[in-house]
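J.: I would like to see how this sequence folds:
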Amino acid sequence: MKLQQLLSYTRKAVDEYQMIEEGDHIAVGISGGKDSLTLLYALHGLKRFYPNHFELSAVTVDLGYEACDFSPVVELCKELNVPYHIVKTDIAHILFEDRKEPNPCSLCAKMRKGALNQEVKKMGCNKVAYAHHKDDIVETMLLSLFFEGRFYSFSPRTYLDRMDLTVIRPIMFVDEADVIGFQHKYDLPVVKSRCPIDGLTKRQYAKDLIRMLNQENPGVKQRMFTAILNGNIQGWPERIPHTR
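T.: From the prediction side, this is the model:
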């Protein structure tokens, strides 16, 4: 996927779900993975021509894994002229050594988002961008259906009233396969995950299941995504389709 196509998908999401307003200061949550680095490129590119002017910063929550080096991301942000903050935490130590959590994903996500949102507020940002793509949205729907008994996926735009902060997901229309292609084409400086259960989660199960279903029934992932967009899910903002 070329940058022009990434920007087109991003503009579509931002326009249709009214994600960016004049004067916003948006923090990009950077894990160091391919998704968040692609999002950084997307918003950096969009900033050059989007009619609503906005500021852009980036922030990483360092979970405390040894040998996790974010210096390539530091260099990328310097190259893009995007201010970059790293928040040091002991989340990995707490989860795997202190608590010895057998299923740490939910607690990890909660602690990570808490640390991220606090730093974002300190930075003076009013919005934070998460790098969830189309596959993430479909996987979340399946996980909610299977394990919670409800038809749900996270919203393109969510206001967190306790934090006075808005979460946006600008690459929601991008397929993971395209993110992988973008990563290789532009040689993104990916920081490898050090999580000991990476690839062994229920989300990985949902990812593998969708891949199998899509191989057996070509187009099924896109149809599930369309069902989500049209599903009137509680908490989702109104969609205003743009024909450009």
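
J.: From here on, just use CA atoms for contacts and neighbour counts.
T.: Noted.

J.: State the number of residues packed around D24.
T.: Using other CA atoms under 10 Å, D24 has 16 neighbouring residues.

J.: Run through the residues that contact the nearest residue to it once chain neighbours are set aside.
T.: If the residues on either side of it in the chain are set aside, D24 comes closest to F54, at 4.8 Å by CA to CA, 6 or more residues apart in numbering. Contact analysis of F54 by CA atoms under 8 Å, 6 or more residues apart in numbering lists I20, E21, E22, G23, D24, H25, I26, K47.

J.: Would you mark the buried spots in the lengthiest helix in the chain?
T.: In the chain, assigned by DSSP state H, the helix with the most residues is helix 105-122. Using 16 or more other CA atoms under 10 Å as the test for burial, helix 105-122 gives C105, C108, M111, R112, A115, L116, N117, E119, V120, K121.

J.: Proceed likewise with the subsequent sequence, for comparison:
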Amino acid sequence: MSTVLPLAEPVLRRDPRAAAREANKLARRLRHQVGKAIADFGMIEDGDRVMVCLSGGKDSYTMLDILLQLQKKAPVAFSIVAVNLDQKQPGFPEHVLPGYLRSLGVDFHIIEQDTYSVVSRVVPEGKTMCSLCSRLRRGALYTWAAENGITRIALGHHRDDLVATFFLNLFFHAKLSGMPPKLLSDDGRHVVIRPLAYVREDDIAAYAQAKAFPIIPCNLCGSQENLQRRQVGLMMRQWEKDSPGRIETIARALGDIRPSQLSDANLFDFLSLGRHGDAALPDAHAWLAGEPHGVDRGDD
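T.: This is a model prediction of the structure:
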């Protein structure tokens, strides 16, 4: 009696044409979102020299790629220079970025500054290094920008970063503030822009995979995760899982502020609201003292 062998499981192969269509659709969406952010916030003007800060991560690769695409058909003329800070951390593949950027034919510069040794020496073992590392990195980039005629500094923060920073400030610093799409540096010398302000992180991850960017992981601090940011990230992912679209709703809310519906007397004139006289209003001390208005206390 012959033995009947079971049929092999069918191998599901993804249609490469469908994958290409999806990749093109995603690229169009990213170009639209980045172009809209640039227009909405006046990020780039005619004649700007834009420094694209390239870390080697998916976000900055995507930012550079989309800006180069938009540059070809932009309504204004602007130049791009990709800048990376080589922090001299052990094992950093310093050949990857120069090789990739040369293949694109894009103007670029590598800043060499040993911030790794500084951070490793100053921060106790086991502590999060991100804050100090960020300050040193920002200082090096700002210095180079000032010395090389840069008019715009482009950072790769995306929509989810903006929302996460809002919640970090809300939960841990008791203030309603976030990460603006465009800002002036504290010293007033640099305009910083975030062209990915409308772009979802998941879309960036998918785009980076489709483009096969040569990703360089950040292991300066042994892949430490800032505990507070990690907590907020977990919360946001759970929200999005339970209620898809919630993060997008929150992101839109950051651009629709109603000062009269909050409690900041510096943003809205609550004192004048509904007043029916010109006399000075009692201050908090007068209210807390519990002394009726107009009572003569007599001589002390």
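
J.: Any chance you could compute the TM-score here?
T.: With the length set by TM-score structural alignment, normalised by the length of structure 1, the two chains reach a TM-score of 0.90; 234 aligned residues with a CA RMSD of 1.9 Å.

J.: that older thread, of the contacts of F54 of structure 1, which stay in contact in structure 2?
T.: Conservation of these in structure 2, assessed by both residues aligned by TM-score structural alignment, their matches' CA atoms under 8 Å: retained contacts are I20, E21, E22, G23, D24, H25, I26, K47.

J.: Tell me which residue of structure 1 lines up with I44 of structure 2.
T.: In structure 1, I44 of structure 2 lines up with I20, judged by TM-score structural alignment.

J.: Neighbours of the nearest residue to that match once chain neighbours are set aside, how many?
T.: Excluding the flanking residues, the one nearest I20 of structure 1 by CA to CA, 6+ apart is V14, at 6.4 Å. If you count neighbours by other CA under 10 Å, V14 of structure 1 ends up with 22.

J.: same thing with L160 of structure 1?
T.: L160 of structure 1 has 12 nearby residues by other CA under 10 Å.

J.: show me where structure 2 has strands.
T.: For structure 2, the strands defined by DSSP state E occupy 49-53, 79-86, 108-112, 152-154, 182-184, 191-193.

J.: tell me what the last one is packed against?
T.: Using 3 or more CA pairs under 8 Å, 6 or more residues apart in numbering; DSSP states H and E as the contact criterion, the neighbours of strand 191-193 of structure 2 among helices and strands are strand 152-154, strand 182-184.

J.: Any idea which of those strands gets closest to I66 of structure 2?
T.: For those, proximity to I66 of structure 2 was assessed by CA to CA; strand 152-154 is nearest, at 12.2 Å.

J.: so where is the closest one in structure 1?
T.: Mapping strand 152-154 of structure 2 onto structure 1 (TM-score structural alignment) gives residues 127-129.

J.: Now that stretch on structure 2. Mean distance?
T.: Once the two models are superposed, stretch 127-129 of structure 1 sits on average 0.5 Å from its counterpart in structure 2 (mean CA distance after the TM-score superposition for structure 1).

J.: Enumerate the positions of that stretch that are buried.
T.: Across stretch 127-129 of structure 1, burial judged by 16+ other CA under 10 Å covers K127, V128, A129.

J.: cool, stretch 176-190 of structure 1 as well?
T.: If you call a residue buried by 16+ other CA under 10 Å, then stretch 176-190 of structure 1 has these buried ones: E176, D178, V179, F182, Q183, L188, P189, V190.

J.: Which of those residues sits closest to S8 of structure 1?
T.: Using CA to CA, those come closest to S8 of structure 1 at D178, 12.8 Å.
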